[in-house]
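>>> What would the 3D arrangement of this be:
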Amino acid sequence: MLNIIGGSYVENCIDPSYQELYGSGLRAAAALSKKGFDINLFSLISEDLRELAELKGRTFGYNCNYWSTKDTIEFDYYHPLAFPSIINYYDNSPTQEIKLSENGDFLYYGMLEANFIFQGKYVVYDPQNYKSFKTTGSTAKHLAIILNKKEALHFSKSESDDLSIIGKELLKTENAEVIVIKNGVNGAYVVDKEGISEIPVFATTNVWPIGSGDIFTATFAWQWIIEKKNPRDAAYYASKMTAIFCQTMQLPISEISEEILPREIKSRTNKIYLAGPFFTVAERWIINEIRNILIDFGNEVFSPLHDVGILDTNKVQSESINIATQDLDALTKCDTIFAIVSGLDAGTLFEIGFAKAVKKRVIILAQNVNENDLTMLIGSECEITNDLSTAIYMASW
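So this is what the prediction gives:
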């Protein structure tokens, strides 16, 4: 038996179009269903969505325990890697405190609208709301905490940003047996009494990131609590199953026939040249958005828009050589070029050709482009996708 505590939230995305009732708790229950053990989900739902939430429970085969809330929280994404707008939740919204009589093993995702209190045996805790397990009022005989990099830095009192050092610190301050720090495209760190291990990510040809962190934590809990795997093996398998979810979006999670391989763990920062037109507000917005995400993923990014500037149309002859020299020098020094070819801008196509000539890896985001116009790019083995999230992950690996 595994008790799962976590949110049941509406998730909306504009591009690509997506609308589902999931959230961390419901997604984890669905992901781990039909694995040979019973699941109890504890969550909150509004009355207008209760029927749908309970239908999901019957469909996937887990037990639903829902408390009522006025309005179900919604997360609205412009694209899957955008920071979401949170609907039906405000900073002064009341938090329900719920005491459970159940004991045993728990997978606990932090929630915005509620705090659950229980006495657990084996517990995997994923804070999500920046609330330490110690402050929830719950207890665990054996505790594993799964955090992303931002959460780890938030909880740490260390002046260092070295995740291995932070992991060892949190192991003591959080009174945990295991600390797992997810580090995005760079994998994860597992810290326990045996030491520190690095866990790789697995490469896929498509990346759906919404809910991927939930899947990692759920799989780790399954392997560590139910299957009694050691933390390193549990995290390695969690990384693999997360990649499969990102590739297929299928629940429950399961192995697939297609082979996916772990990526080599990087020892240095990836240098990316961000190419694309920036003549309009819309074009400059997408360049800026992609640059910010690539930097957030730990890459070093050269962007002609940000690092060279916009050409003065009254000084084309005098400034062109200077601008081209800076751009070509940056192309020569980069590891990867991320190119936006929507609109088939001549400058961008030239940058792609130059990059291929000097043996650089080229990732292309091509939306609303006729395949015939991509002939030379396909033929020169550029890596092409029409999905923004996938392109960003591909460039960052």
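
>>> rest of the way, CA atoms for contacts and neighbours
Will do.

>>> which residue is nearest the middle of the protein?
Relative to the mean C-alpha position of the chain, the nearest C-alpha, by CA atoms, centre = their mean, is the one of Pro209, at 4.9 Å.

>>> Please report the distance of it from Val341.
Separation of Pro209 from Val341 (CA to CA, to the nearest Å): 23 Å.

>>> cool, and Thr217?
Counting by CA to CA - Thr217 and Val341 are separated by 36 Å.

>>> now Leu153
For Leu153, the distance to Val341 - CA to CA - is 37 Å.

>>> Of the two, which one has the most company?
Neighbours around Leu153 and Val341, counted as other CA atoms under 10 Å, are more numerous at Val341. The numbers are 23 against 19.

>>> thinking the more buried one is in contact with Leu349, fair?
Yes. Using CA atoms under 8 Å, Val341 makes contact with Leu349 at a distance of 7.4 Å.

>>> what's Gln326 in contact with, if anything?
Taking CA atoms under 8 Å, 6 or more residues apart in numbering, we find Gln326 in contact with Val308.

>>> Off-centre distance for the helix or strand it falls within?
Using DSSP states H and E, Gln326 maps to helix 316-333. Relative to its parent chain, helix 316-333 has a centroid offset of 35 Å by CA atoms, centre = their mean, to the nearest Å.

>>> Ile310 in helix, strand or coil?
coil (DSSP: H, G, I helix; E, B strand; the rest coil).

>>> Next: Leu112.
coil.

>>> Output the contacting helices and strands for the host helix or strand of Ser24.
Using DSSP H and E, the element containing Ser24 is helix 23-31. Secondary-structure packing of helix 23-31 (3 or more CA pairs under 8 Å, 6 or more residues apart in numbering; DSSP states H and E): strand 2-5, strand 9-13, strand 39-45, helix 47-60, helix 212-221.

>>> Residues contacting stretch 173-185, please?
Against stretch 173-185 from outside (CA under 8 Å, 6+ apart): 132-134, 142-149, 152, 163, 167-168, 170-171, 188-193, 201, 231, 235, 297, 393, 396-397.

>>> could you say what helices and strands whichever strand or helix holds Lys356 packs with?
In this structure, Lys356 sits in helix 346-357 according to DSSP H and E. Where contact means 3+ CA pairs under 8 Å, 6+ apart, helix 346-357 is packed against helix 316-333, strand 336-340, strand 361-365.

>>> Please tell me I have it right and Ala31 contacts Pro252.
Yes. Contact criterion CA under 8 Å: Ala31 and Pro252 qualify, at 4.0 Å.

>>> And the two? Which one has more around it.
With neighbours defined as other CA under 10 Å, Ala31 and Pro252 compare such that Ala31 has more, 21 against 16.

>>> For the comparison step, fold the sequence that follows:
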Amino acid sequence: MYTYLDRPATVSLANRNRGQRYVVHAHQVDRVATFAYIHELASPVIYAPSADHPKFEIKTEKAVVYGLYAGEAAVTADYAVYDPQNAANPHLFSDQGSKARHLAVVLNQYEAAKILGEPFSTSADELARKIAEREGAEVVVMKAGPIGALVLYQGHMTFVPSYQTSYVFKIGSGDIFVAAFAQGWLEEGLSPHDAAERASRATAFYVQERRPATAQELREFRPSPVPVGEKNKRHVRDGGDRAKVYLAGPFFTMGQLWVVEEALRALSALDLEVLSPYHRVGPGEAGVVVKADLDLLDESDLVLAIGDGMDAGTVFEVGYAKAQGKPVVFYAENEVGEDLKMFQGSGCHMVRHFATAIYRTVWEAMAL
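Here you go, the predicted model:
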């Protein structure tokens, strides 16, 4: 393992590596970058590293290379798996002098579009082929969020699904995908498609259990793929309408409004059209806002309801949506017992964790 370490990071890594399972080659620096998250889907607060990060020059047979927030690494390998790992300023594998005879690039659509200078609306298929051409990559795995991933190998594109879980812990999930893919492709000789499929299952296990799976656990883990309905197939194939989610919830205090804003941002980032009455209609007299809110509900495909506080308007909107047969995800961390009985009994998807509520909403939308 080649990395940068400051004093706290050295102690942390030593504690994780007590069995001496791997050899660490480190450049000691004054301060490494650190990250803090308000919740798993939030943009992290990044505490800047010190400027003195000398460049790594590495020659090896096989390598897994993560893009660095600070510092540089020039890697020469026979086989390499590369993940840019830098949403703000992603780089190509070759930008810092790295090269490999057999290269697999694993990245998401946003990173690919930013690297290539392409519009973010460019299809995943087109982005993957352009990355392969630019880098001379043998394999490109293009992660497409809740839909799954596309695997480009020898000019042929295959699809790997993502999987539903009972809980979603997102921090570190991308690292797990890359590590599991590399284990399959580099070490076990799996095809790129099979390595990516197992990586998707390994990621599902991680986000559900908040730890990596053992080999035995992964062999026995059989989650359900996220279903993709006709509406979403049309959207992916030819740019048809996205699924529309009505965002129900109170917005009368700063805390309530913050949750609404975070939910809007997270759902939009996952390619849903969000019909938020706060943003589309706003506050006002009952004779004005109620009809406008209900018109948005009629237009929606499903509902995410923020239930903490049991706001009367939100409760009414949930009942209205259920009467129309729309799926409802009910997110509440603090409500218990009798207050939840009607929602549980009417078939709402009950969730107590924010990131899980967002992904449950996306999975329900994907099935349309």
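
>>> picking up where we left off before, got the angle between the helix holding Gln326 of structure 1 and strand 336-340?
130 degrees (axes from the mean of the first three to the mean of the last three CA atoms, to 10 degrees).

>>> quick one on the thing from earlier: of the helices and strands packed on helix 346-357 of structure 1, which is nearest Leu274 of structure 1?
Of all these, it is strand 336-340 that lies closest to Leu274 of structure 1, at 4.9 Å by CA to CA.

>>> average distance between that closest one and structure 2?
Superposing on structure 2 and averaging over aligned pairs (mean CA distance after the TM-score superposition for structure 1), strand 336-340 of structure 1 comes out at 0.6 Å.

>>> need the contact list for the residue of structure 2 positioned farthest from its centre.
In structure 2, the residue that sits farthest from the middle, by CA atoms, centre = their mean, is Gly287; the gap is 40.5 Å. For Gly287 of structure 2, no contacting residues are found, by CA under 8 Å, 6+ apart.

>>> What is the aligned counterpart of it in structure 1?
Alignment note: Gly287 of structure 2 maps to Ile321 in structure 1; criterion TM-score structural alignment.

>>> how many other residues sit next to the equivalent of Gly325 of structure 2 over in structure 1?
Residue pairing (TM-score structural alignment): Gly325 of structure 2 is matched to Lys359 of structure 1. Neighbour count of Lys359 of structure 1, defined by other CA under 10 Å: 12.

>>> Doesn't His91 of structure 2 lie inside a helix?
No. Counting by three-state DSSP, His91 of structure 2 is not part of a helix but coil.

>>> My guess is it contacts Ile115. True?
Yes. Using CA under 8 Å, His91 of structure 2 is in contact with Ile115, at 6.3 Å.

>>> okay, these two: which has more neighbours?
Between His91 of structure 2 and Ile115, His91 has the larger neighbour count (other CA under 10 Å), namely 20 against 17.

>>> can you pull the contacts of the more buried one?
Contacts of His91 of structure 2 were listed using CA under 8 Å, 6+ apart, and they are 67, 84, 115.

>>> Show me the subset of the residues you listed that structure 1 keeps too.
Retained in structure 1 (both residues aligned by TM-score structural alignment, their matches' CA atoms under 8 Å) from these: 67, 84.

>>> Export the contacts of His91 of structure 2 as CSV, with columns for distance to Gly347 of structure 2.
Output for those, formatted as CSV (distance: CA to CA, whole Å):
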residue, distance to Gly347 of structure 2
Gly67, 44
Pro84, 41
Ile115, 44
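
>>> And the contacts of His91 of structure 2, which is closest to Gly184 of structure 2?
Distance to Gly184 of structure 2 across the contacts of His91 of structure 2 (CA to CA) is lowest for Pro84, with 19.6 Å.

>>> Leaving out the residues flanking it, which one is nearest to the counterpart of the closest one in structure 1?
The alignment partner of Pro84 of structure 2 in structure 1, by TM-score structural alignment, is Pro127. Take Pro127 of structure 1 and drop its neighbours on the chain: the residue closest to it by CA to CA, 6 or more residues apart in numbering is Gly110, 4.5 Å away.

>>> Could you pull up the residues touching the aligned partner of the one you found in structure 2?
Counting by TM-score structural alignment, Gly110 of structure 1 lines up with Gly67 in structure 2. Going by CA under 8 Å, 6+ apart, Gly67 of structure 2 touches 82-86, 90-91.

>>> And Phe177 of structure 2, what's its match in structure 1?
Aligning on TM-score structural alignment places Phe177 of structure 2 opposite Phe216 in structure 1.

>>> before we move on, what about Met342 of structure 2?
Aligned partner of Met342 of structure 2 by TM-score structural alignment: Met376.

>>> Next, count neighbours for that match.
11.

>>> Ok, Ala144 of structure 1 next?
27.

>>> Superposed on structure 2, what's the mean shift for the helix or strand containing Ala144 of structure 1?
Ala144 of structure 1 belongs to strand 139-148 when elements are defined using DSSP H and E. Comparison of strand 139-148 of structure 1 with structure 2 after fitting gives an average deviation of 0.6 Å (mean CA distance after the TM-score superposition for structure 1).

>>> What range does that strand cover in structure 2?
Going by TM-score structural alignment: strand 139-148 of structure 1 matches residues 99-108.

>>> May I see the buried residues of the matching stretch?
The neighbour-count check on stretch 99-108 of structure 2 (16 or more other CA atoms under 10 Å) flags 99-100, 102-108 as buried.

>>> Would you map the helices across the stretch 101-250 of structure 1?
With DSSP state H, counting those that start in this stretch as the criterion, the stretch 101-250 of structure 1 has helices at 149-155, 163-173, 212-221, 231-248.

>>> Much appreciated, bye for now.
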